[in-house]
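> Got a predicted model here, sequence first, then my questions.
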Amino acid sequence: MIASLNNIATKARSVFGFEREEAAVLKPQIELGSGGGLLRRKRIKVAILALLFGVVSAAIELPLPAEDMYRAVRAHLRLRPMPQDIAVVKIDDKTLRAFGGQDPGRVSDSRVVDILIASGVRKVIFDRAHADRESPEADAVFADMLRRQKGKVWLGVSPDFEIGIQQVTDLKPLDQFQQEAALAAMNGLGSPFALSVSFPTYVKVDSKTHRSISATLADYTGPETTFRPDYAFNIETLPTFRYVDVLNGDVPDEALRGKSVIISYTYEKSNDFFRLPLQNGYVPGSYFHVMGAHTLKRGVPVDLLWLPAMALAVLAIAAQAFTGSRSRRILALVALGLMAAPLVLDEFNINVDIMPALLALLAAGIGFQRINRKYFSSDVDAMTTTALSSDKPDEERDVYALKIANLSEISEDWSAREVGEFVNTLISYVKGPSEVGDVAFERDILVWLAPRMDTTELDRHADGLALMLKTAISYEWQSSTSTPSLGIDTNHDLPVALRIKKAMQAADEAAGRGLRFIINDAAHLEARNNRLELIRVLEQGLRERSISVAYQPKIDLASGRIVGAETLIRWQPDGREYVNPLDLVLAAEAGDRINELTLVVMEAALIEGKQAIALDPRFKLAVNMSAKSLSDTHLLFDIMTLLGRFDFPPENLTLELTETAKLDDDRIAPQIAALKARGICLSIDDFGTGESNLEYIEKLPSSELKIDRRFVQHMATSDESRAVVRATIEIAHSLGKVVVAEGVEDHATAAALRAMGCDQAQGYLFSRAIVMPELLAMMGGGRNAIYG
C-alpha cells in the first residue's frame, strides 16, 4: 500500500510541475534540522546528568543496600552445602544452663581444647580474646594448655576502630596468653542495614600483623586484602557441636577428626549475631568467619567495584543519545546484561557492583522517555510541534501545517502500524529532495519549516503540494473526503513557536472552508481580524434582532410571473456599510451562531412573506440554510414553532441548502422525512459546485434544483457551461424537479434557458434584491418581469 502511494506521489510531482529544485534555487541551502538538533542537545544533557547521578551515587555508596540485597539473591540462587572441614563449637543456651548461667571458665576451655586436639582436630580458634583475668590458678591452667598445644590454638584479637564518632580501643589476650598462642583477628565491617559484611585477610595490632579468623581457618598466605564472604554456602549444613557435649565427651572422635574448629558464643542473648539475608535471618558471627574461610579456599575474591558496569552504561547511554532512537531497547538490554553477568562472575569469585550503573541507565531511560513524550507523537514515529518550536524568529523559513481532513474516519479500520506508515509516508512526500528538515505530527496535522519563498512562488508551491497529496490519497485510499489543507505562516518577525500555532490555525481554517491552502500573511491576518470583529458585531445584531432581509424575485420563464423570492441578508451594523452576506455567514459559522442567524432571518422573512402569500397563495418564500443544520433537531423544532406562531403555510416555504458538506450524518434522513411530511420544500442550491452534485440529488429528496450562476453566466461564451446547464435541466426534469437558474443578467441568456425548458430564473435582469414593499408592488402591478 505504501509503496504504491510513493509511486503515485512521484507521478503527481511530475503532473503538477512540483519539482522543488526551483524553490531550492531561490534561497541558499540552510540548516533545517532544528528539531533534531534540539533533541540531540536534550538527549546529551540527559545522558550527562544520568551518568553524573550514577557516578555520585557510587561515590557515596547510595545503592549499596540494593547491591547487597542483589548479592544475597544471587547467592541464594547458587546455594550449596557447606564443606565439612570446618566446624563450630557453640557456647549456646544449653551450655550456659550447664554452667549455671555463667560463661565457661578457662579451666573448661583448656579441657575442651585438649579433648578436641586429642580427637584429631587440626586447629582450634577462639572467637574471643581472653582479655580479662580470672583467678591466677585458672589463668595458669589455660596458659599451660596453650604451651602444650602450641601452634594449634589461636586466640581472638581486635584492633582499634571507630564507630561513627566513637573510638573503640583494641582488644587482645592477656600478655601471658600472647606469649604462648597465635592470634587471629575477629573484626569485620558491616554494611548499611547489615545486609553484608567484609573481612580483612590481615590486621595489624601493636605493629604486629595477624591473619583474620577466616584467613587462619583457610590457611591463607596470599596478599593483604578485604573481601566479602560468599553467602552461597548453606549454613544449615555447617557442622556444629555444643561446647558442653564436647566437654562431657558426648561427641565422637570421628565427627571431629581432621577438622578446624572455631569456638564461639551462640546463645540467644549474645550480641555477636548478624543478619544473613534470605537464609536464617540472624546468625552468629562465627558462621560468617567460616563462610569467609571457604570463600578464600576457592580463591581470593576479585572486586572490580562499579567501574566496568559504569563503562558499559556510558557506552549504552551515549549510543542512545547520539543515535536518536526512540526505543530504549539498548538501555534495557545492557541493564539485563548487567544483572545477568554477576550470576556468572560469582562462580569465579569475581564481584562487580552494578547498581550505580543501573541507576544511571534508569535515570537515562526516564529522561529519554520524558523527551519522547514531550517531543514525539505517541502513535506515529514523528516529532511533536514542541520539538520545532523556538522563542526566536526565523527570517529564512516559512512555517507549514498540513491538515488531513477526516483522518480519523479513513483510518478507523487501520492498525496503529498502518496509521504510522501512512503518516510517515506523508512526511516523506513533504520532505521532498531534502530542503525540508524535521517534520512534526500532532493530532491530524503535519508541521515543518522550509526555505522562504516569495509570494508568487509560495502560492504555486502550496497549490501543487496540496493537489499532489489529494491525488495520491484519493487514488490509494479511494477517499475524496480526506482533502489535505495547508496553512502557511510567513510572519518572519514572530517567534517560531507562535508561527507554528498560526500555521496550524490556518490549516484548520482552510479545511473548514474547503480551501487547499491559506497563507497566513499580513493580508490574511487583517481579514481574520475583520472576521473576528464581525463575529463580535454579529452577537449584538442577533441580540437586538437588527439584521434585516431583502428578496430577489424568482421568475417563471414561461409566463414571466413572479412565483417566489429568495430571502437575502441585508445588514448595516450601526449604520455603517452593508456587510457582505457571504462574510456574515462565514463569521456566523466560525462563531457557531449560524443556526441563530438562520432563525433571525427566517423570522423576519415569515412575518413579511405572509403579505406576498395574500397576493398569490402559490408564492413560495425561500430561506437559505446550512445542510449541516439538518442534523440539529432543536433548529428544526424552532422552525416549526415559527411557522405556527406566524401562521405561515409550510408548503409556501422552501429551504435552500447552501452548505457544501456531504450528507453523511445518519440523523439527517429522518429530519428530511419530517420536513417533507409537513409539506416544506427543499432546494439544492449552487448545483454543480463543491459537494452539491449528483450525490445530493440521490441522497436529498428535494423538489427544486438551482443551477449555479457560474455556469449560467458563461453560457454565451462557453460550450461546456451550456452543455452542463442543458444536462442539469434534463436530469432534474427526469426526476420531477423544478429547475431554477441563478445569475441571469441578459435577455439572451433568459431566452436560451427558456428554450432549454428551464422552469424559473432569478438575477439582475429581473431585479436586484429588494425590500418587501417593492416586491409587493411588482407582484400587484401585474407587470411582466421579462418584457416589462
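Yes, it's here.

> going forward, measure contacts between C-alpha atoms and count neighbours the same way
Noted.

> quick one: what helix or strand has the residue in the chain sticking out farthest from the centre in it?
In the chain, the residue that sits farthest from the middle, by CA atoms, centre = their mean, is Glu137; the gap is 82.6 Å. Here Glu137, judged by DSSP states H and E, is contained in helix 136-148.

> same deal with Glu656?
Assigning secondary structure by DSSP H and E places Glu656 in strand 653-657.

> Show me where the stretch 401-550 of the chain has its strands.
439-442, 445-451, 484-489, 517-520, 548-556 (DSSP state E, counting those that start in this stretch).

> Those: which one's closest to Leu606?
strand 548-556 (10.9 Å; CA to CA).

> who does that closest one touch, helix- and strand-wise?
Applying 3 or more CA pairs under 8 Å, 6 or more residues apart in numbering; DSSP states H and E, one finds that strand 548-556 contacts strand 562-570, helix 594-615, strand 760-761, helix 772-780.

> How much space separates Ala309 from Leu336?
From Ala309 across to Leu336, the span is 12 Å (CA to CA, to the nearest Å).

> I am assuming Trp448 contacts Tyr400, so please confirm or correct that.
Yes - in this structure, Trp448 is within contact of Tyr400 by CA atoms under 8 Å, at 5.3 Å.

> got another, please set it beside the one above:
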Amino acid sequence: MVRLRLLAGLTRSARSLVLIAACLVGIAAALAGAGRDFDNQVREKRYEHLPKPPSGDLVVVTIDTQSIKTLGTWPWPRSRHGELIDAIDGDGARRIAFDIIFDQPAADLRQDKLFARALSRSHSDIYLATLLENRLNTRDVHQALPTAALLPFVTPVSIWVKSDPDQFHRRIPLNMPVLGETLPVLAQALAGTTFPDEGRLLIDWSYWPERIPHISYADVLAGNFPKGFFKGKSVLVGYDAFGIGDQYSVPYHNKVAGMYIQAVAAETLLAGRPTDLGDWPALFAALLLVCAAVPLTALFRSFVLALGILAFPLGQIIIEHLSLVRLDIGAGTIAIGAGLVAHILLATAQSMLDRITKSAEAGLPNMAAMELNEREEGVTVVVCLRNYVETTALLGFAAQGKLLGKIRDRLILAAGHERIYQIDNHSFAWRSEEQVPEVVGSLEGLEALFGPGVQVDQLTVDIALNAGFCDEPSLSVGEALPKAVLAATNAINRGVLWERYETDDDEVFWKLSILNEFEQALKRGDVWVAYQPKLDLHAGAITGAEALIRWSHPERGFIRPDRFVRAIEDAGRIERLTLYVLERAIADFAPLGLSVAVNLSMRMLGKNRLEAPLRVLLDTYGMPADKLTLEITESANMADDQGIAELEALRALGVHISIDDYGTGQSTLSYLKRLPASELKIDQNFVRQVLTSRSDAVLINSTIKLAHELDMQVVAEGVEDQNVLDALARMECDIIQGYHIGRPMALEDFLRKLGLPAPRRNSRDAA
C-alpha cells in the first residue's frame, strides 16, 4: 500500500512534475552546455541544405599543388610574394592579406628588401599574420610579429584559432593580444570591420569554401585572370596544398585549409556581425511551451511536447538562415524532451495505477482505489446486488460494464458525491462524511432510485439490493469495509433494506438494554420527530406532513425504527412512544394550521387508552381534530370490535383515519367497509412501478377511483420524480409524498422549506 500511495502521489502531481522535470533538466543542460552537440548537429544540417552565396567581395589566392609544380618547391623566395602583390595591387585590389607567417628574416636578406619594396609601393592595405601558438599545451606561448624589415609597411593581424573539445573549428576570436598589443583577427581585416571586443564569432559555414572566388598563385603571376578581377576586393593569400599541411576540421566540410577558416569568417562578418543569444531565450520559450502543455489532456500534452521537439530545430534553422540572430536551442529542446519523458513515465505509472485500482468489468474504481483515496474519518457504506449473477447471465458478459456503470451513476445520487467504488463484482461502497441519520436517509432512498429498474440495451433490468454500514470513524477503510459487508449480508438475511454493523456482544447487550436506553433517550432528547412533507395536488401546495420517529443514539448513531419499535411493542410500552409522538406532532403543527399524520400501533386500540389523552392534547395545544390523521397499517391484524369502536369514536371526534401501506396486506372490501377510514395510502412498491408496470398502473388507477367512490382521499407515497408525480396527477390522486417532495426532516428544516419562521419553544414544549 505504501508503494501504491507513492505511485498515486506521483500521478496526482503529474502535471507539476512534468514542469519541474523540464525546468531542472533544462537549466542544468544550459549551465553545463549539454545542448551544444545538438546545436552543432542542427547547424550542420543548415550548412548542408541551405548554403548561402558568397558576397563576391573576397577572393582567395591559393598556394596549391599546381602552383608548387609550376613555381618550384615551397618555400618560395619572398621576392615572388612581392611580384604577387604588384600584380594584385595593379588590378585595383582594396586589401591584401597573407595567411603566411613572416616572423623570421629570410636567409637571403635581399629577398626581404625586395618584398619590403613591393609592400611600400602598394596602394592596397596589406595585412601580415602574426605568430601565436602553444604547441605543447603548456603555459609557454610563442608569440612573434612580422620581421622588422616588413613590419613598417603592413598591419599585423592574428590568425590564431581554437577548436572546440571535439577538435572542430566553429568560432574565431575577433581580437587577440600578441606581445601586449590587441590585434584584430585576419577575418576582420578582410571584412573591413573593427569590432574592438574579444568576443568569439560563430562562423557561418553555410558559406561553402569552394564557392568563394579563388585563383591559383601561379596563374596570378602568369597574368591568367581577367582585368578587374581583383578590383575593389579583399584578397586572401594562403596555403591550399594538402602536402603543406595546415588542415583543420570544420562542420560539414570535414578538413579544410586554415585560410578558409579566415575566409568564411570574413564572409560571415560581411553579412553583418551575428547576435549570439545563447541558451536562455530558447530555454525560456521551451518552459513556456511546457507550461502551456501541462493543463492539456495527456494525449494533447504528448502531441504538443513532441511537436515542440521537432519545431525548435526547425525554428533555429529558419531564424539563423534569415537573420543575424544565433539561437542555441539544445538546452530548450532537452527541457522539452525531459518534460515529454516525464510525461510518458507518469502516464505509464497512471496506466499501472489504473490497472491496480479499477475493476476489470466496468473500469470503475475498486477497493484498492478506495483504500488509497479515502483517508478521512467517516461512515463506510456497502451496497450489495442480490440478483447480480442472474442478471449478468441474462445480459451476457459484454453488457456487464454498462449495467455496473449505470448502477454506480445512481449510487452517486444516493451518496451525494462521485467517490463510489466497486469493491467486488456485485458490491459497491463509499465513505460518507455525513452523520448517520443523513446516511440512513440516503440508503432509504435506494429503493426509489432503483425501483423503476435500469435500462441496458433496450432491456429494463430489475435491481435488488441491500446495504450495510459501519459507523466507527476511527477505523480505516480496510478495517471498516469487512464490517460494512457483514452488515449488508445481515440485511439480506433479515430481509431489510439496510443494517448497521454491530458485534455479537453489541447485539446481545442491545436486546437486554433497549427499553432502559429508550427511556433515557426520551429524557435526553435523543428520540425526536421528523416530518416528511405531503403535497396536495388540488391545492398545489404542501398542506401537511407525516410524523416519523427517529432515534439518534450517542454511541450507536442512527437506529432504524424497525429495530426498536417492535421491541417496545413486545414489551408493552408502545403507548408511551405513541403519546410522545402525538404530543410532539400536535405541539409542532397546531400553530401552523397544517395537517399532520401519526402512525398508530394496532396494539393501542380497544383498550380505551387513546381517546382521552388525545382529547387532552388537542385541547391543550388548540389543534382542530380534523388536522390530525392517524395511520394504521393495512397489513396489521384486523382490529377487534372494541378496536373498531374506538376508531369510530376518534373519527366522530373529527380525527382522520388513514389505511397505511395499502396493497401489501390481505384486506378485502369488507375490511374497507368496516374501518371508519377517510384516507387510503398506496404503498410505495406500487407507486414506483407506475410508469414501467401496466398492472401496477391499473391497480393504482382503480384504487384511486374506488377510494373516491367511498369518499376517501388517496395518498401516494414513494414518489421520487416528476414523471411519476405527473402520472398520479392524471389519475386524480389527491396527495403526494416522497423524496421528490422532500425527505423526512427536522421541524426547523420543514419550516424553512415552507418559508416559515422557526418556532419558539415554551417550557411545556421543551418538556
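Nice, thanks for sending it over. None of the values given here were measured: they were computed from a predicted structure.

> Do you know the score for how well these two fit?
After superposition, the two chains reach a TM-score (TM-score structural alignment, normalised by the length of the second structure) of 0.52; 488 aligned residues with a CA RMSD of 5.4 Å.

> For Ala309 and Leu336 of the first structure, indicate the residue with more neighbours.
The neighbour comparison of Ala309 of the first structure against Leu336 (other CA atoms under 10 Å) goes to Ala309, with 23 against 12.

> residues touching the corresponding residue of the second structure for that one, list them.
Superposed on the second structure with TM-score structural alignment, Ala309 of the first structure falls opposite Ala282. Ala282 of the second structure makes contact with 327-329, 331-332 under the criterion CA atoms under 8 Å, 6 or more residues apart in numbering.

> just those now: which is nearest Ile412 of the second structure?
Gly332 (45.7 Å).

> And stretch 68-77 of the second structure, what's buried?
The neighbour-count check on stretch 68-77 of the second structure (16 or more other CA atoms under 10 Å) flags 68, 77 as buried.

> distance of the closest residue to Ala590 of the first structure other than its chain neighbours from Glu603 of the first structure?
The shortest distance from Ala590 of the first structure to any non-neighbouring residue, by CA to CA, 6 or more residues apart in numbering, is to Ile535 (8.0 Å). Distance, Ile535 of the first structure to Glu603 of the first structure, by CA to CA: 21 Å.

> again with Pro159 of the first structure
Counting by CA to CA, the gap from Pro159 of the first structure to Glu603 of the first structure is 105 Å.

> Confirm for me that Leu128 of the second structure is in contact with Phe153.
No - between Leu128 of the second structure and Phe153 there is no contact under CA under 8 Å: 9.7 Å.

> Find the residue closest to Ile562 of the first structure in space, skipping its chain neighbours.
Ile555 (4.7 Å).

> so what corresponds to that neighbour in the second structure?
Checking TM-score structural alignment: Ile555 of the first structure goes with nothing.

> Could you measure from Ile555 of the first structure over to Glu566 of the first structure?
11 Å.

> Neighbour count for those two, which is higher?
A count of neighbours by other CA under 10 Å puts Ile555 above the other of Ile555 of the first structure and Glu566, at 25 against 20.

> my guess is that one meets Val739, correct?
No - contact criterion CA under 8 Å: Ile555 of the first structure and Val739 do not qualify, at 11.4 Å.

> So for those two, which residues contact both of them?
Both Ile555 of the first structure and Val739 are in contact with Gln760, where contact means CA under 8 Å, 6+ apart.

> ok, back up a step: nearest to Gly285 of the first structure, of the helices and strands packed on strand 548-556 of the first structure?
Closest approach to Gly285 of the first structure among these is made by helix 594-615 (87.0 Å; CA to CA).
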